[in-house]
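K.L.:
3D, please:
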Amino acid sequence: MRTLLNVIWLIFSGLWMALGYAIAGAICCVLVVTIPFGLACFRIARYALWPFGYRVTDRHDAGVASGVGNVIWLIVAGIWITLGHIAAGVAFCVTVIGIPFGIAHFKMIPVSLMPLGREIVPV
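P.N.:
Prediction:
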C-alpha cells in the first residue's frame, strides 16, 4: 500500500515539491555560509519524493548552532514553506481520496518549519 501511495504522491505532488527543494538546496549551496540549509533542502527533497513509510525525528546530538540556524530558516523561508504545505494539505483533504496526501503534507510541516537538528528515518 505504501508503494502505491508513494507512486500516486510522486505524480501529483512529490515530484514538483522535490524539484523545488532541490533547486533551493542548489542555490543555498552556492555560498559557504548557507551550505547547512542546502543540505537540509536536499534531505527534505528526498523525503518529498517518497514520504510514506518515513517519519521525522529529532536528533539528540543537535546543538545550539542548529537552534540558531532554525530561527534564521524560520524567518527567511520556514513560515512560507509551511503555509504552502498547510494550503496543499487542506486542498488535498477536500476529497476523500486525497486525505492520505493531505496528511503527508501535514507530516512535512515540522521538517519544513525547522529542518536543522532533525532526521528522516524509516517507520
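K.L.:
C-alpha from now on. contacts and neighbour counts both.
P.N.:
OK.
K.L.:
name the helices or strands packed onto the helix or strand containing residue 91?
P.N.:
Counting by DSSP states H and E, the element that carries residue 91 is helix 79-93. Based on contacts counted as 3 or more CA pairs under 8 Å, 6 or more residues apart in numbering; DSSP states H and E, the elements that helix 79-93 packs against are helix 99-107, helix 109-113.
K.L.:
To check against the first, give me the structure of this:
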Amino acid sequence: MRTLLNVIWLVFAGIWLAIGYALAGVICFILIITIPFGIASFRIAGYVLWPFGRTVVRNPEAGVMSTLGNIIWVVVAGIWLAIGHVVTSIPLFLSIIGIPFGIANLKMVPVSLLPLGARIVDIK
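P.N.:
Below you'll find the predicted structure:
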C-alpha cells in the first residue's frame, strides 16, 4: 500500500517539491559556507520524493548551533519551501483521493522550516 501511495505522491506533488529542495541544496553548496544546509536540503528532498513509510524524529540534544542554523534556514529558504508545501496541498484537498496527500504535504511543513536537528527514519 505504501508503494502505491508513494507512486501517486511522486506524480502529483513529490517531484515538484523535490526539485525545489534540490535547487535550494545546490544554491547552498555553491555558497560553500552553507553546505550543512545543502546536506539537510538533499536529505529532505529524498524524504519528499518517497514519504510514506517514513517519519521525522527530532533530536532533543541538537544544541544551540542547530537552533541558530534553523533560524538562518527559515529566513533564507525554509519559508519558501513551506509555502510550496501549502500551495501544493491546496489542489490536493480538492479531490477525495488527494486528501491524504494534502495532509501528508502539510505534515512536511515543520521539517521544511526546521531541518537541522531532525532525522528521517523508517516507521518500522
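K.L.:
before we move on, back to that, mean deviation, the helix holding residue 91 of structure 1 versus structure 2?
P.N.:
Between helix 79-93 of structure 1 and the aligned residues of structure 2, the post-superposition mean distance stands at 1.7 Å (mean CA distance after the TM-score superposition for structure 1).
K.L.:
downstream neighbour of the helix or strand hosting residue 23 of structure 1 in the secondary structure list?
P.N.:
Per DSSP H and E: residue 23 of structure 1 is located in helix 15-28. Toward the C-terminus, helix 15-28 of structure 1 is succeeded by helix 35-49 as the next helix or strand (DSSP H and E).
K.L.:
what's the mean distance for that next one versus structure 2?
P.N.:
Once superposed with structure 2, the aligned residues differ from helix 35-49 of structure 1 by a mean of 0.5 Å; criterion: mean CA distance after the TM-score superposition for structure 1.
K.L.:
Provide the aligned range in structure 2 for that helix.
P.N.:
Alignment note (TM-score structural alignment): helix 35-49 of structure 1 is matched to residues 35-49 of structure 2.
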